[in-house]
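Visitor: here is my input; please provide its structure:
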Amino acid sequence: MLLPILALLGSQVSVNLGAAVAKNLFGVIGVEAITAFRVGFSALLLLAIFRPWRFRLTGRDVVNLLVYGTVMGMMNLLIYRAFERIPIGIAVAIEVTGPLAVALLSSRRPRNIAACALAGFGLYLLLPIHSGDAGRVDPAGVAYAFGAAACWALYIVFGKRASSLRGGQAVAWGMLVASLFIVPLGAFHVDASVLTPAIVLVGLAIAVLSSALPYSLEIVALRGLPQGLFGMLSSAAPAISALAAMLVLGERLNAMQWIAIGCIVVASAGSATLARRK
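Guide: Take a look at the predicted model:
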């Protein structure tokens, strides 16, 4: 079981490294262009790997994939907009409330309600509503993170509907759909004069670190870990993101923000445990 655990850890490290690299480029070519690099290159890589056109799609599959790909693209764009304005650890902590809400709404047992209350308390500590901390977290960044959370919840719902497709068809087609509107949006906002070969290579690296490599490692982890354990380990993502941002970008959180992230991590882990038992 060590290899799947290491694969999952490697996936989270890769995602956070990709986020750190991307955030360093926001001021150079803009959030939209960085998102376009991530989604566009990821679509090309996933299409080349899975070759989904080999299998026929039904009309229902097409509808599900259109919604799935749209929310995937919006999720990427909104979370990058959040990263631009607030620390990565806080943005990820807010974003994971999306899948947490999906898990909790599937069951209204008392323990689920307790997990929801704990996550709500964590969010209360993070939100810019306290008199002494109102200027510490950008409200617009928080709003973008909540938007990404809503997209992640829809991503799970429609991803489940599209999961009947063979192999990696769903994620490949979904990323292609996302690229159809994210890439033109990025091209519209970017200044072509800054797109040097070095910047393009960094964009490719972001796509590999943030999407292609994590997806591959997560497949290894899912095959070797029970679903509940996978969920529990994944719930540590906000804490890992905060640590990575502190080490790579120098983003430091105060004690209240760390406590808030801890509450959300515990709530997510508890939700994963309850889902496994159910």
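
Visitor: use CA for all of it now, contacts and neighbours both
Guide: Fine.

Visitor: tell me who's in contact with L176.
Guide: L176 sits next to 40, 43-44, 69 when contact means Cα atoms under 8 Å, 6 or more residues apart in numbering.

Visitor: just the helices in the stretch 51-200 of the chain please.
Guide: 59-85, 88-95, 97-105, 110-126, 139-162, 169-189, 197-207 (DSSP state H, counting those that start in this stretch).

Visitor: of all the contacts of L176, which two lie farthest apart?
Guide: L44 and G69 (14.2 Å; Cα to Cα).

Visitor: the more surrounded of these two?
Guide: G69 (26 against 15; other Cα atoms under 10 Å).

Visitor: grab the nearest non-local neighbour of the more buried one.
Guide: Of all residues not flanking G69 in the chain, G174 sits nearest, at 3.9 Å (Cα to Cα, 6 or more residues apart in numbering).

Visitor: what's the answer for G270, then?
Guide: Spatial nearest neighbour of G270, chain neighbours left out: A115 (6.5 Å); criterion: Cα to Cα, 6+ apart.

Visitor: would you agree the one you found is in contact with S268?
Guide: Yes. Assessed by Cα atoms under 8 Å, A115 is found in contact with S268 at 7.4 Å.

Visitor: also this sequence, please, to line up against the first:
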Amino acid sequence: MVPPPIPSLLLAAVSIQGGAALAKSLFPLLGPPAVTGLRVTFAALILVLIWRPDLRGVSRAAWRTLLPYGVSLGLMNLAYYLALERIPLGLTVTLEFVGPLAVAVLASKRTADFLWVALAALGLLLIVPWPGRSAGLDPLGVGLALFAGACWGVYIWAGQRVARVFAGPQGVALGMGVAALVALPFGVILGAQHGASGAWAQLSPGVLLTALGVAILSSALPYSLEMGALRALPARVFGVLMSLEPAVAAVIGLLFLHEGLSVPQWVAIACVMGASVGVTLGAGTRAVPPVEV
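Guide: Okay, the predicted model is just below:
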């Protein structure tokens, strides 16, 4: 039985952020690069097995369209997990959301959207670790989260081109394969340097099963739920519900990772969410927010 579209989107958000929390639990054992490599590789295998893309029918021009999509996806996941090691889940997702928000504003011609940019900027000012601020966030973690957001912006731009070249989800499956080729070498090289014996010495059936669970929760399950909801909901309703993800991430981080946030940080999350909702409602049916994979 397929759930209704709005519960589907809410369940997808919980699944994605739950997958991130599960991934973070593996960081002490494997390190973020190895977890990223395993997660993206498992996700690619799942999507390829489900959608069975025909490599023989992919032209060189199609591959050139696909490469920026897959590379940005791989780097986005790597930077996201590296940031997640250093700063709380809710703030990582909030900072990453700046990428798609910037793409939406750049594609818009509405003067009112600059007000939403100002609101998002206020949120960033409340998060960024200014010199002299006590108990500030890790600056490298903030930078990595913003870089992940920039990669997400490129992923949106490239994904629009991929959607015009590939039918259905075949481009997503192939793009995830490219992302695995990008992320896995980082996982192999940096994972070998993690801890006294290296990440790969820690692999066991239980660890691999957990990594597979991360891939399912973070990619396969939410992608299926979001695709079903996208076909049933107006674009702006879909976008507004997607804008709830920073709050979902903050709650998941609090409940499962015990990551408490300060009042200014909660205000920052609300500012970025409000800006995302404002831009989405202003866009109407002219733009559809991308799903995360």
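
Visitor: coming back round to it: most tightly packed of the helices of the stretch 51-200 of structure 1?
Guide: Comparing the helices of the stretch 51-200 of structure 1 by mean neighbour count (mean count of other Cα atoms under 10 Å), helix 88-95 ranks first with a mean of 28.

Visitor: list the helices and strands that one packs on?
Guide: If you count contacts as 3 or more Cα pairs under 8 Å, 6 or more residues apart in numbering; DSSP states H and E, helix 88-95 of structure 1 packs onto helix 59-85, helix 139-162, helix 237-249, helix 255-277.

Visitor: can you rerun that using 10 Å?
Guide: If you count contacts as 3 or more Cα pairs under 10 Å, 6 or more residues apart in numbering; DSSP states H and E, helix 88-95 of structure 1 packs onto helix 2-29, helix 59-85, helix 110-126, helix 139-162, helix 237-249, helix 255-277.

Visitor: of the ones you listed, which is nearest L185 of structure 1?
Guide: Comparing the helices and strands packed on helix 88-95 of structure 1 by Cα to Cα, helix 59-85 comes nearest, at 10.2 Å.

Visitor: average gap between that closest one and structure 2?
Guide: Comparison of helix 59-85 of structure 1 with structure 2 after fitting gives an average deviation of 0.7 Å (mean Cα distance after the TM-score superposition for structure 1).

Visitor: angle of that helix against helix 88-95?
Guide: Per axes from the mean of the first three to the mean of the last three Cα atoms, to 10 degrees, the angle that helix 59-85 of structure 1 makes with helix 88-95 is 140 degrees.

Visitor: what packs against helix 59-85 of structure 1?
Guide: Against helix 59-85 of structure 1 (3+ Cα pairs under 10 Å, 6+ apart) you get helix 2-29, helix 31-50, helix 88-95, helix 139-162, helix 169-189.

Visitor: any buried residues in the longest one, and which?
Guide: It refers to helix 2-29 of structure 1. Buried residues in helix 2-29 of structure 1, counting neighbours by 16 or more other Cα atoms under 10 Å, are found at 4-5, 7-23, 25-26, 29.

Visitor: quick one: what's aligned to P5 of structure 2 in structure 1?
Guide: For P5 of structure 2, the aligned position in structure 1 is P4, judged by TM-score structural alignment.

Visitor: any idea how far its match is from A221 of structure 1?
Guide: Relative to A221 of structure 1, P4 of structure 1 is positioned 4 Å away (Cα to Cα, to the nearest Å).

Visitor: ok so, going back, among the helices and strands packed on helix 88-95 of structure 1, which is nearest L100 of structure 1?
Guide: L100 of structure 1 lies closest, by Cα to Cα, to one member of the helices and strands packed on helix 88-95 of structure 1: helix 255-277, at 6.0 Å.

Visitor: buried residues in the closest one?
Guide: 257-275.

Visitor: report the angle between it and helix 97-105.
Guide: 40 degrees.

Visitor: average offset of helix 255-277 of structure 1 relative to structure 2?
Guide: Mean deviation for helix 255-277 of structure 1: 0.7 Å (mean Cα distance after the TM-score superposition for structure 1).

Visitor: how far out from the middle of the chain is that helix?
Guide: 17 Å (Cα atoms, centre = their mean, to the nearest Å).

Visitor: swap in stretch 24-38 of structure 1?
Guide: On Cα atoms, centre = their mean, the centre of stretch 24-38 of structure 1 falls 16 Å from that of its chain.

Visitor: same thing with stretch 125-137 of structure 1?
Guide: 24 Å.

Visitor: ends of that stretch, how far apart?
Guide: Span of stretch 125-137 of structure 1 from end to end, Cα to Cα: 11 Å.

Visitor: quick revisit: same check for the contacts of L176 of structure 1, but in structure 2.
Guide: Contacts from the contacts of L176 of structure 1 that recur in structure 2, judged by both residues aligned by TM-score structural alignment, their matches' Cα atoms under 8 Å, are 40, 43-44, 69.
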